[in-house]
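Peer 1: Structure here, sequence nowhere to be found:
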């Protein structure tokens, strides 16, 4: 079952201008309006949220807008630049989210995310990630995910929520209450439907087709069929001219998994030759299968480092061919390197007596492409910090950092509590360990202790740690368990801490 996201950018023309380099971008504290022409009239074609809140709307005469708002910032609209920037944004989506992404002019994107949501923790995760990253870029966005492009397009623009997620099988029900404008019909058709009393898609879809088709033409119910999934509406992925890719068309459609795997390996071999000519390696490759019914199936794999190894890329792609639904047959395959990086020759055989570092990149690629980005695969290395919760950092498995030996000689528990948990103690100040303590509802009597080990705050990170200290103790209780606890403050100066005790870890 296909899952398609439509991203709506309600203020795209003005957002694009505000993202221009400093000195050329319009000021953010001014109401921004873009003007164009309709015949001989100058009208408003776009505005930002501030201008909208002041009463300006699309199609308003420019003279009226200027009279309505003092100090209005008025600029010429540039649809060509808007479209070029939208294509660049679609290419960003292609490299980050899905192998099938298309610009949806004038103010949207379409992403076929079938089989691609697991890398972001599911469908809700990918929707939230899209909105968050666009917000970081200074772009206001709303998005909807459903089973068809037309339905997602309508829901993104006519639902009040910023994020709309429709469960499989619920798309038709979600469309019924939307206005007929959501079907993207011509203005003359919409006027005629209003005259007849049709306000929602549900009212229109329940009517006999013949009389309405005779009056408004076949486009009316063609739009309805596309929204309800009765008619396919293919998404044509963006393919910039600089992208390295390989194609294969077939005289007769193919559908067997073995046949698709055979031609996948041939496409990989051709792609690797093209990458070698360019001096590049693939960091992400998309394999698209164009079916005879105008649907597109896709596979996307990523690698830890630039790669042009035929066997490695072929295995990663063929491992996921079982997820492809060939339908009534596949008539064309396209393999594209959507993300590349420079790849220099590397010595891999002669080590001259030195132990060769194990190559875990292949394992990382296999696990990440099988289980997604959230597979929690990482390396733990020591960090040069005295604060225990900062003494270990997580790095990608292909990172070359070896870690710090700063705290290698200190005794540390295998398990740290994040964050440290408050505990109640009986202890003498300033430097005695607790006699007993209560933690998580249980009381413990200390039979042996070691400490204190003083750790000072890292004042260069934040002013709040200036002068702060922690005194750590290893506490052994009657049951033989060993805990790692600390007290804030040195027991003498109030500025060093509040003299509170915390449990921070437990020894094996």
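Peer 2: Perfect, thanks for sending it. No experiment lies behind these values; they were computed from the predicted model shown.
Peer 1: Please count neighbours and contacts with C-alpha atoms only from this point.
Peer 2: Will do.
Peer 1: Kindly tell me how buried residue 105 is, as a neighbour count.
Peer 2: 14 (other Cα atoms under 10 Å).
Peer 1: how about it, what does it touch?
Peer 2: 83, 86 (Cα atoms under 8 Å, 6 or more residues apart in numbering).
Peer 1: Repeat that for residue 185.
Peer 2: Contacts of residue 185 by Cα under 8 Å, 6+ apart are 219-220, 223.
Peer 1: here's the one I want to compare it with:
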């Protein structure tokens, strides 16, 4: 099922202006408007929050706004510059999130994220990442994703929250929204309101013929687009500097073996272009343009820059079964949306000594099948607290010089959170004689410890006195566990004195 994101930038012209001014930008509490021509009138085209709070409205005459707010900062609007910047933002989104991104002037982007959200940890995580990154740059944003652009566009602009609309939840998500959420002309909305139609649900399930006869075809078209009954194609933005190759077919194609043959040819052409530029590809977009104006897009990410044609071809072959050719594909493009200088890495030295094994091919195959966020290596961090002494890193990242201390072994598996156990031990330094975990009672036959670990006083006051005493214990079946007591066994300030299991050995 198709999944489309509507990225909404509610105050794009003002945010772009303030970001461009940098340190010279006026303070947020100073009312500011951007004024431009609408016919013969000079009207407010955008305003910051301070001006809106004090009574300014979009479309108001600029002179009226100046009379209403003393000291109002009035600047010239730049709609052409705003649209151009929106196109550059679409290129950024295309490189980071999904292959098909289209500017939706004046205040948004349309992003076809079908098959791409898992690369960012899922749909909700992808939307949160978009919003956080833009707001870090001073651009207010909100986003929604749904099976159609019409549904996502309506939800994000008229519900005001970041939402994920399910494939079968379009009616529940937009039915109660006003008719303006369907992107209808204002005159048509006014006519519908005069007839008593206020919400999308009022018209969405009525007989179509009387509505079309009275109000024209636009109402039905927007309803069908929102509910997925009519395709709304997106035109992807293109970055001119991106190495790209394309093939146009005289007759539409769709058979998997035909797709595979043309993929191999496109990869060979792209690798030739990359070699001429001294580049290797890190992110590859394969776009298939169907005869019904729909685009099937697949993205391949690589751990290291490469222009190895057999490897790229093999990775794209794995994606053929994810492409729905529909009634046929009339054009295919292959673009290196992220390319980097390629440095030669020899597999063997001149003396015949074996070099470091290259695992990047395996990493590429696994990450493109299961998602890059699920493939990682664990590296140590200089910290005594066990759950803070490790973090995830890319699988081919350079190993740090720091290593775990060999003085006290650590378990092969660390639980996500310590789990409480029922046990008995002689205080303050004796190991437990038995413990019950997840309903199973285990008798301890061997133990080593305690290893005392203190809290990090610089983080928070609660850790100033915090202590954990860790024990390695073995039960009668030979299974080994990592238990700790919260506290030193004597002073109540150091912890609750309760026992927990934190990991398993072997």
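Peer 2: Arrived safely, thanks for sending. This one's a predicted model, so the numbers in the text were calculated from it and none came from an experiment.
Peer 1: Got a TM-score for the two of them?
Peer 2: Once the chains are overlaid, their TM-score stands at 0.86 when taken by TM-score structural alignment, normalised by the length of the second structure; 503 aligned residues with a Cα RMSD of 3.4 Å.
Peer 1: re the thing from before, tell me which of the contacts of residue 185 of the first structure are still there in the second structure?
Peer 2: Retained in the second structure (both residues aligned by TM-score structural alignment, their matches' Cα atoms under 8 Å) from those: 219-220, 223.
Peer 1: Please check those residues and keep the buried ones.
Peer 2: Buried subset of these (neighbour count, 16 or more other Cα atoms under 10 Å): 220, 223.
Peer 1: Now go through the kept ones among the contacts of residue 185 of the first structure and say which are in helices.
Peer 2: 219-220, 223 (DSSP state H).
Peer 1: can you map out the helices along the first structure?
Peer 2: 12-18, 49-53, 62-68, 79-96, 123-136, 149-158, 171-175, 187-195, 201-205, 209-216, 219-227, 257-278, 310-318, 361-371.
Peer 1: Can you get me the centre-to-centre distance for the last one and its chain?
Peer 2: Distance of helix 361-371 of the first structure from its chain centroid, counting by Cα atoms, centre = their mean, to the nearest Å, is 19 Å.
Peer 1: That helix - contacts with which helices or strands?
Peer 2: strand 296-307, helix 310-318 (3 or more Cα pairs under 8 Å, 6 or more residues apart in numbering; DSSP states H and E).
Peer 1: Could you dump those into TSV with distance to residue 234 of the first structure and mean neighbour count added?
Peer 2: TSV is the format used below for those (distance: least, Cα to Cα, whole Å; neighbours: other Cα atoms under 10 Å):
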stretch	distance to residue 234 of the first structure	mean neighbour count
strand 296-307	7	22
helix 310-318	23	18
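Peer 1: May I see these organised as TSV, with distance to residue 263 of the first structure added?
Peer 2: Formatted as TSV, those follow (distance: least, Cα to Cα, whole Å):
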stretch	distance to residue 263 of the first structure
strand 296-307	14
helix 310-318	10
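Peer 1: right, and those - which one's nearest residue 371 of the first structure?
Peer 2: For those, the distance to residue 371 of the first structure is smallest for strand 296-307, at 11.3 Å, taking Cα to Cα.
Peer 1: right, so of the helices of the first structure, which gets closest to residue 497 of the first structure?
Peer 2: helix 123-136 (37.3 Å).
Peer 1: Return the mean post-superposition distance for that closest one against the second structure.
Peer 2: In the superposition with the second structure, the average deviation recorded for helix 123-136 of the first structure is 3.6 Å (mean Cα distance after the TM-score superposition for the first structure).
Peer 1: What residues sit buried inside that helix?
Peer 2: For helix 123-136 of the first structure, the buried set under the neighbour-count rule, 16+ other Cα under 10 Å, comprises 123, 126-127, 130-131.
Peer 1: How about residues contacting that helix?
Peer 2: Residues contacting helix 123-136 of the first structure (Cα under 8 Å, 6+ apart): 97, 117, 120, 140-145, 163, 165.
Peer 1: ok, now with 6 Å
Peer 2: 117, 120 (Cα atoms under 6 Å, 6 or more residues apart in numbering).
Peer 1: could you check the angle helix 79-96 makes with it?
Peer 2: Using axes from the mean of the first three to the mean of the last three Cα atoms, to 10 degrees, the direction of helix 123-136 of the first structure lies 130 degrees away from that of helix 79-96.
Peer 1: Show the contacting residues for residue 187 of the first structure.
Peer 2: For residue 187 of the first structure, counting by Cα under 6 Å, 6+ apart, there are no contacting residues.
Peer 1: With distance to residue 324 of the first structure as extra columns, can I get the ones in helices among the kept ones among the contacts of residue 185 of the first structure in JSON lines?
Peer 2: Shown next, in JSON lines, are these (distance: Cα to Cα, whole Å):
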{"residue": "219", "distance to residue 324 of the first structure": "31"}
{"residue": "220", "distance to residue 324 of the first structure": "32"}
{"residue": "223", "distance to residue 324 of the first structure": "27"}
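Peer 1: which one of those sits closest to residue 371 of the first structure?
Peer 2: residue 223 (37.0 Å).
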